[in-house]
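What follows is a predicted protein model with its sequence.
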Amino acid sequence: MKLIFGNDLVVARFVADMTPGCEAGFGNCKAIGVGDDETGELVAGMVFHDWQPGPGLIQISSASKTPRWLTADVRHIMFSYPFDQIGCQMVVLQVSAKNERMVRIAKAFGFTPYLIKRMRGRDEDGYVFTLTEEDWRNGRFTRKTNG
């Protein structure tokens, strides 16, 4: 997988188009795309949006055409941006309770889940997940360095 930087609008539209209820897009955002090594086709994207510098919060949304995009390198870059580059203290992720795969992934990454009844409408619950900088740095998927 190849990371794609500098195409925020294209990647954000890709993610919005694949995310139910996100017709309006993400507004002012930063995005990282993931391209297929062989074809160069955009297969996944991460969008960082709703940045709140005061409390140090940012939301992340992602979508993909394949489950193979979430490699260790991609994971490292995905969380390096908010925690290392812009100084976030917490990342927020919203997920439909029906998206069992993403719920499992978020929990495995160390996000703390909060179930919100009807968050996605009258018949669909959702989770708000939070990941603090400390939980990320101490998590099992974080690259440990000697410095």
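Perfect, thanks for sending it. Residues are numbered from 1 along each chain as shown.

going forward, measure contacts between C-alpha atoms and count neighbours the same way
Fine.

Without its sequence neighbours, what residue ends up closest to Glu23?
In space, not counting the residues next to it along the chain, Glu23 is nearest to Ala16; the distance is 6.4 Å by C-alpha to C-alpha, 6 or more residues apart in numbering.

how about that neighbour, secondary structure?
helix (DSSP: H, G, I helix; E, B strand; the rest coil).

How about the contacts made by the closest residue to Ile58 other than its chain neighbours?
For Ile58, ignoring the flanking residues on the chain, the nearest one in space by C-alpha to C-alpha, 6+ apart is Trp51 at 4.4 Å. Residues near Trp51 by C-alpha atoms under 8 Å, 6 or more residues apart in numbering: Leu57, Ile58, Gln59.

count of residues packed around the residue nearest to Glu23?
Ala16 has 21 neighbours, counted by other C-alpha atoms under 10 Å.

Now Met90: closest residue in space, sequence neighbours ignored.
With sequence-adjacent residues excluded and distances taken as C-alpha to C-alpha, 6+ apart, Met90 is closest to Thr132, at 4.3 Å.

before we move on, back to that, distance of the residue nearest to Glu23 from Asp135?
Shown here: Ala16 relative to Asp135, a distance of 28 Å by C-alpha to C-alpha, to the nearest Å.

For Cys88, which residues are in contact?
When contacts are counted by C-alpha under 8 Å, 6+ apart, Cys88 touches Pro53, Gly56, Leu57, Ile58, Pro82, Glu133.

alright, now check it against this:
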Amino acid sequence: MILWAEDENEAAKVAQWAALRIPHVSSFGPCQAAAVERHGRTAAVVVFHDWQDVGRSLQVSIAAETPLWASRATLAGLLRYAFVRAGAEVLWSAMPSDNVRAIKFNTGIGFKREAVLRRRFGPKRHAVITSMTRQEWQRSQWGNA
């Protein structure tokens, strides 16, 4: 079940749950956040942040206690938020290059590996950037869900 933050203060509180679990994040700034509950407990938090008007781009960050949070319906709803409600033309994510699980998850749901930013997360810790465009989402299983 997706529980959307009702306002900016609640979004900041929900996003803090994710920030505490993502080593390279201290806070997200202005954002929209959703908690994904499983069996009455927070299983994951998805934070949409870093909105850029010019390119209509939106960054997404995810922290999870278990991989079981990511049902098809949940993923479809979260991607629908980014492309329909927020109006993004591109949704992107940055993760450490040694976080193989996150990279595999993102590419597995249709994000394309786009770039590597050297030393973004410190010495010898590069960032892998993945993204999905509105058109890719529309043609995917998620755009038809």
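Perfect, thanks for sending it. Everything quoted here is computed from the prediction, not taken from an experiment.

Settle this for me: Pro96 of structure 2 is touching Val128, isn't it.
Yes - under the contact definition of C-alpha atoms under 8 Å, Pro96 of structure 2 touches Val128, with a separation of 6.1 Å.

In contact with the most centrally placed residue in structure 2, which residues are there?
Centroid-nearest residue in structure 2, with C-alpha atoms, centre = their mean: Val60, separated by 2.8 Å. By C-alpha under 8 Å, 6+ apart, the contact list for Val60 of structure 2 reads Val46, Val47, Phe48, His49, Leu91, Trp92, Ser93.

go with 10 Å
31-33, 46-51, 78-79, 82, 91-94, 131 (C-alpha atoms under 10 Å, 6 or more residues apart in numbering).

Equivalent analysis for Phe109 of structure 1, please.
Going by C-alpha under 10 Å, 6+ apart, Phe109 of structure 1 touches Arg75, Leu131, Asp135, Trp136, Gly139, Arg140, Phe141, Thr142.

what helix or strand does the most far-flung residue of structure 2 relative to its centre sit in?
Farthest-out residue of structure 2 from its mean C-alpha position, per C-alpha atoms, centre = their mean: Pro123, at 24.3 Å. In this assignment (DSSP states H and E), Pro123 of structure 2 forms part of neither any helix nor any strand.

What residues sit buried inside stretch 5-23 of structure 1?
Burial within stretch 5-23 of structure 1, assessed by neighbour count using 16 or more other C-alpha atoms under 10 Å, is assigned to Asp8, Leu9, Val11, Ala12, Arg13, Phe14, Val15, Ala16, Met18.

which residues are in contact with the helix or strand hosting Arg101 of structure 2?
In the assignment (DSSP H and E), Arg101 of structure 2 maps to helix 100-108. Surrounding helix 100-108 of structure 2, the residues in contact under the criterion C-alpha under 10 Å, 6+ apart are 62-63, 67, 70, 92-97, 111-113, 128-132.

all strands in structure 1, in order from the N-terminus.
According to DSSP state E, structure 1 carries its strands in the segments 2-4, 29-35, 42-52, 57-64, 90-96, 112-116, 126-132.

Include distance to Cys22 of structure 1 when you put those into CSV, please.
Output for the strands of structure 1, formatted as CSV (distance: least, C-alpha to C-alpha, whole Å):
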stretch, distance to Cys22 of structure 1
strand 2-4, 22
strand 29-35, 14
strand 42-52, 12
strand 57-64, 10
strand 90-96, 12
strand 112-116, 18
strand 126-132, 15
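
Ala64 of structure 2: what's it in contact with?
Listed by C-alpha under 10 Å, 6+ apart, the contact set of Ala64 of structure 2 reads Trp17, Ala18, Arg21, Ile22, Ala35, Val36, Thr42, Ala43, Ala44, Val45, Val46, Ala70.

so who does Ile22 of structure 2 touch?
Gln16, Ser61, Ile62, Ala63, Ala64, Met95.

just curious, which of the residues you listed is nearest to Gly87 of structure 2?
Among the contacts of Ile22 of structure 2, Ser61 lies closest to Gly87 of structure 2 (C-alpha to C-alpha), at 17.4 Å.
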